[in-house]
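Enquirer: Sequence first, then the predicted structure, then my questions.
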Amino acid sequence: MSAPHTDVEQVEATNAAFYEALEQGDFEEIASLWLTPADLGVDESYHDPADAGVISCVHPGWPVLTGRGEVLRSYALIMANTDYIQFFLTDVHVSVTGDTAVVSCTENILSGGPAPKAGEELGPLLGQLVVATNVYRRTPSGWKLWSHHASPVLAENDGAEDPEAPDDTGPSS
């Protein structure tokens, strides 16, 4: 197996682990998947953020979050306020160049109340369609998340006029 093919498989596995940790509410695993200055051999007590590969995250509808503290705090908040979440990833594309990898995908998200126990039906769920770009960086301990950016996909008619709707502007002259 060639090295580039192996890199793609490793990035795919890391990306899958990221979404699985979110589904499981595993904060420790989420934290371990994000890049640290130490992963890059940078002194964590003093460094220039531009040289340290500072992480960033944009959740749908949120402002950009920068740095491990802000990013990990956001995941702790999401996990504390989400009883159930499941991701169905589609349109996954992985590109690796050197020590950087980009994964683009569509997150088909189901979320809602508590996960059902064995034999119980699933309660009402909210579905959301989100496009995401995850940037990974190679470290001595494997691929780590450098940046996650997710944006909602608007329905076809969101923000657009319906061409079939009657014109209610009154008669024209």
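Expert: That came through, no problem.
Enquirer: make it CA atoms for all contacts and neighbour counts henceforth
Expert: Fine.
Enquirer: so where do the strands sit in this protein?
Expert: 56-58, 65-66, 84-97, 100-112, 125-139, 142-152 (DSSP state E).
Enquirer: Make JSON lines from those and add mean neighbour count to it.
Expert: JSON lines is the format used below for the strands of the chain (neighbours: other C-alpha atoms under 10 Å):
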{"stretch": "strand 56-58", "mean neighbour count": "21"}
{"stretch": "strand 65-66", "mean neighbour count": "18"}
{"stretch": "strand 84-97", "mean neighbour count": "15"}
{"stretch": "strand 100-112", "mean neighbour count": "19"}
{"stretch": "strand 125-139", "mean neighbour count": "18"}
{"stretch": "strand 142-152", "mean neighbour count": "21"}
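Enquirer: Check it against this one:
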Amino acid sequence: MIATFASPADVEAAFYEAIARADLVALMSVWADDEDIVCIHPTGQRLSGTAAIRDSWRSIFANNPRLKVRLSRVLRWNSMLLAVHNVVETLYIGDEQKPHGPMLATNVFQRGTSGWRLLAHHSSTAADRDLADKRAGEREESPPRILH
């Protein structure tokens, strides 16, 4: 059965939950049914297509079966058919309490006949200037912005 996602936020939550469970089937179920899907890991390699993305996550889960990703500084731009979320990812590996990262990530979602799906995920190491403490009053998560 194909999962149906009612919103980009639902897809994003399912994506990161699948990573936490090292569930390759669930992780691949969030992606668009399109050979032009793209995933760029912090290593910088651009992966295009279902097979390449599946193989990369299979390898990641084999080497790090317990990954948890905490999101912060979420910015969202939404329209009727496309949504872009920019987040800061902090990784926790195995039983370690020490955070890894942060990483800057952009997730692009597309609405199709079977609901919302992930079209692209791009994660990269954050530069020092990107890690500066939040300014006083800056929100941890911004409200969605609607594109017309």
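Expert: Done, it's in. The structure displayed is predicted, hence computed values, not measured ones.
Enquirer: returning to what we had before: who wins for proximity to residue 36 of the first structure among the strands of the first structure?
Expert: Residue 36 of the first structure sits nearest to strand 142-152 of all these, at 8.5 Å, using C-alpha to C-alpha.
Enquirer: Remind me what that closest one packs against, helices and strands.
Expert: helix 3-24, helix 27-33, strand 56-58, strand 125-139 (3 or more C-alpha pairs under 8 Å, 6 or more residues apart in numbering; DSSP states H and E).
Enquirer: picking up where we left off before, can you lay out the strands of the first structure as JSON lines showing distance to residue 30 of the first structure?
Expert: Putting those into JSON lines (distance: least, C-alpha to C-alpha, whole Å) gives the following:
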{"stretch": "strand 56-58", "distance to residue 30 of the first structure": "13"}
{"stretch": "strand 65-66", "distance to residue 30 of the first structure": "16"}
{"stretch": "strand 84-97", "distance to residue 30 of the first structure": "15"}
{"stretch": "strand 100-112", "distance to residue 30 of the first structure": "17"}
{"stretch": "strand 125-139", "distance to residue 30 of the first structure": "14"}
{"stretch": "strand 142-152", "distance to residue 30 of the first structure": "10"}
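Enquirer: Can you tell me what residue 91 of the second structure aligns to in the first structure?
Expert: In the first structure, residue 91 of the second structure lines up with residue 109, judged by TM-score structural alignment.
Enquirer: coming back round to it: of all the strands of the first structure, which lies closest to residue 32 of the first structure?
Expert: strand 142-152 (8.2 Å).
Enquirer: and that closest one, how far from the second structure on average?
Expert: Here strand 142-152 of the first structure, set against the second structure after superposition, deviates by a mean of 0.6 Å using mean C-alpha distance after the TM-score superposition for the first structure.
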